[in-house]
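In: coords below, sequence missing:
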């Protein structure tokens, strides 16, 4: 029975893809018509400003906000070994305001930030990545065998143009010369088309999209469909044709693994994937030992808290701590891939006194992370039980795809308490009482708050109104957030919310 599958489900305006390894959901991808993906796209843009303090330029590429282009090479942890140090394309190019430059998006816009771009173009193929701005050969660090690395480098060097660079992907392990020749030919042909399109774009037509990265189905067949996959199951005839055509062209010996699903129940229900998808939308993940982890994502970082769930005491016995932490380490590695969490990630393990316990947990975590395709770096567990790491997202991630910022709390996850808001009204009225005598005011609030305020503070409000001769009317308004108010002066026909509440 097949244990490693790629399952593809197509519905109106949405494509969902699940990667199943050893019978378990490991990665999940969604592409929707209403979510524009820019990563991988190549634009001919115009530099609008240069900031020497940031060592960066801002480039107009027709996005809502100008793209951010670093001008100095940041030493990042990368997934491949370079033969020698060399400058990035942005260091070599003299960039000035008004320049027209070719850039590629490496990070989608997020929140108030525009897309991040680079002049160091890279075009992925099945086994290689073409880096036309470089003239070096690099190999994925996940290919660990030294002899194999050297064999692959030798093949690529022999068949590549002298002025072009290539990165040998993990999927290239064990491949022969003909596989690379096909990939090199296809990638060079694509790069030639991109250059021609860029040259044809006149000044009046810049900024402009020059090359759009492949759609989700093709990207995942390119990146995920290896010999380790037993079958690819597709529930749409149109998607099946695309997958079948792509695989027939690049890896024809694997085309028999592509199958069309003809069942009546939804494909994700048949393969018991939907329940697993629903679980990744929860912040709390249960552990078999009785403990649990809590995952909280913010704009700055993702925080993961490990709890034993079996002890209410301030300290947890070392044996229970390490048992829970070991299980949590494997589950966290799984959740990072499933949710595609990125950026800075801090894991708060249960405190362990022994150094050997910390090392064991760290070792298990690193082992569990080996199959993660994303670029990541893991640091030691501190004396406080904190493990810090960085991880680069592969996709927009669960948070961006499935959730909108709450209109009530603005993404904080909390709103002002009804008591605090009530007292804030009273204090605001008292501090402005001289200007409010003999006035007629209306307070508009969320129905839940108005009910609470009427019940808990009616006597205070009546006393206040009589003492200072202020007429106050309370009006329920479903359009008002649960922790917000609008206070209106009916005589001056003026909104005085800011005056009263500050």
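Out: Now that the structure is in, tell me what you want to look at. Since the model is a prediction, treat every value here as computed from it, not as a measurement.
In: from here on, just use CA atoms for contacts and neighbour counts.
Out: OK.
In: tell me, how many residues neighbour residue 124?
Out: 21 (other C-alpha atoms under 10 Å).
In: would you check that it makes contact with residue 130?
Out: Yes. Assessed by C-alpha atoms under 8 Å, residue 124 is found in contact with residue 130 at 6.3 Å.
In: show me whatever sits in contact with both of these two.
Out: residue 187 (C-alpha atoms under 8 Å, 6 or more residues apart in numbering).
In: quick one: the strands in the stretch 251-400 of the chain, in order.
Out: With strands called from DSSP state E, counting those that start in this stretch, the stretch 251-400 of the chain shows them at 258-260, 284-286, 292-297, 301-307, 343-348, 376-381, 386-391.
In: any chance of these in JSON lines with mean neighbour count and distance to residue 173 as columns?
Out: Shown next, in JSON lines, are the strands of the stretch 251-400 of the chain (neighbours: other C-alpha atoms under 10 Å; distance: least, C-alpha to C-alpha, whole Å):
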{"stretch": "strand 258-260", "mean neighbour count": "17", "distance to residue 173": "22"}
{"stretch": "strand 284-286", "mean neighbour count": "16", "distance to residue 173": "35"}
{"stretch": "strand 292-297", "mean neighbour count": "18", "distance to residue 173": "35"}
{"stretch": "strand 301-307", "mean neighbour count": "19", "distance to residue 173": "33"}
{"stretch": "strand 343-348", "mean neighbour count": "18", "distance to residue 173": "29"}
{"stretch": "strand 376-381", "mean neighbour count": "15", "distance to residue 173": "21"}
{"stretch": "strand 386-391", "mean neighbour count": "18", "distance to residue 173": "24"}
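In: ok, and here's another one to check against it:
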């Protein structure tokens, strides 16, 4: 199976597409202005006791929601004789979630700096290991080395480390070097913040595309191709050697990269609520505030024996792909074509679970109701594709 990661620009946004045998399985779109991860010196504008939260201004006119329930430890920069958050306090905060519709951005006092192998966190001490590799011998060895470097026989620093999954295949030297670099960066941010005024931006994370490259499972990829020289150079500067080895700069001016891979067509079809199947059936995907409803229709399907089951099986596979492409989340209710036999229903559910496991995009199968509706759920991971491209485009029919 040929796998390729394509990075280009489309409609003014950076788009990353993952192809398996020329079929697009994943679309990631960088928002034009993404504040997530930035660290600011903010000023408390209001404390709302009945909501147990505060509103912190990080730039002139930009206020963020700050949960007092989730943030027990606060990063005050002004002299205090109480641990309570008060109006006028100067605090160091990090943006954890973008503003969405009428909701303001969310800020947190739990600061974090993410590296290729290590995450530095301000709300922990010591070294922990990602759950996927917590028993890996090499990771446990690295954990001991980090503890010896930062904690044993020394004053306890105001931060902790999390070893990421890819440390299982990394040499010790770059992991330790990165941890030291992050520690120095954190101490520089917190040290300088004491002498600077409110609304100062103390930290700007790398562009999302660089973070995406860091999190790629390189062993599964044959090639990474981009037509953006700036991204190519950034990847060369920050990405791992394994990424650099598979990275190629596309320079054909006659045929743009997005046209070579038909990304305009893929995007247009993915934004359309109707998805046609090879059998002649189709899906209708309706996104609402409360949930996403999916209806499977027979359409132009030629009705033969087992044709409803075959269309449902095809729809199940395409549905799982569409959930990932569209970045759908929350409750997803699916109305498949009614099947008369119980054995056919069981076959459909079994196939759906298999496709969910293969796609590995965080979809959870919940149940099939007495009315034959399939319930799925998926944790929210940023805006949906429709929200990112909400430009009033016409639906295809």
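Out: That came through, no problem. All of these numbers come straight from a predicted model, not from anything done at the bench.
In: before we move on, back to that, residue 336 of structure 1: which of the strands of the stretch 251-400 of structure 1 is closest?
Out: With distances scored as C-alpha to C-alpha, the stretch of these nearest to residue 336 of structure 1 is strand 386-391 (8.7 Å).
In: tell me where the stretch 401-502 of structure 1 has strands.
Out: Using DSSP E, counting those that start in this stretch, strands in the stretch 401-502 of structure 1 cover 440-445, 471-476, 485-489, 494-495.
In: could you export these as JSON lines, including mean neighbour count and distance to residue 300 of structure 1?
Out: As requested, the strands of the stretch 401-502 of structure 1 are arranged in JSON lines below (neighbours: other C-alpha under 10 Å; distance: least, C-alpha to C-alpha, whole Å):
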{"stretch": "strand 440-445", "mean neighbour count": "20", "distance to residue 300 of structure 1": "32"}
{"stretch": "strand 471-476", "mean neighbour count": "16", "distance to residue 300 of structure 1": "37"}
{"stretch": "strand 485-489", "mean neighbour count": "19", "distance to residue 300 of structure 1": "30"}
{"stretch": "strand 494-495", "mean neighbour count": "13", "distance to residue 300 of structure 1": "36"}
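In: using a markdown table, lay out the strands of the stretch 251-400 of structure 1 together with distance to residue 403 of structure 1.
Out: A markdown table is the format used below for the strands of the stretch 251-400 of structure 1 (distance: least, C-alpha to C-alpha, whole Å):
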| stretch | distance to residue 403 of structure 1 |
| --- | --- |
| strand 258-260 | 31 |
| strand 284-286 | 16 |
| strand 292-297 | 12 |
| strand 301-307 | 16 |
| strand 343-348 | 18 |
| strand 376-381 | 25 |
| strand 386-391 | 21 |
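In: which one of those lies closest to residue 355 of structure 1?
Out: So among the strands of the stretch 251-400 of structure 1, strand 376-381 is nearest, using C-alpha to C-alpha, at 9.4 Å.
In: give me the mean deviation of that closest one from structure 2.
Out: Strand 376-381 of structure 1, aligned to structure 2 and superposed, deviates on average by 3.8 Å (mean C-alpha distance after the TM-score superposition for structure 1).
In: which strands or helices does that strand pack on?
Out: With contacts taken as 3 or more C-alpha pairs under 8 Å, 6 or more residues apart in numbering; DSSP states H and E, strand 376-381 of structure 1 sits against helix 355-368, strand 386-391.
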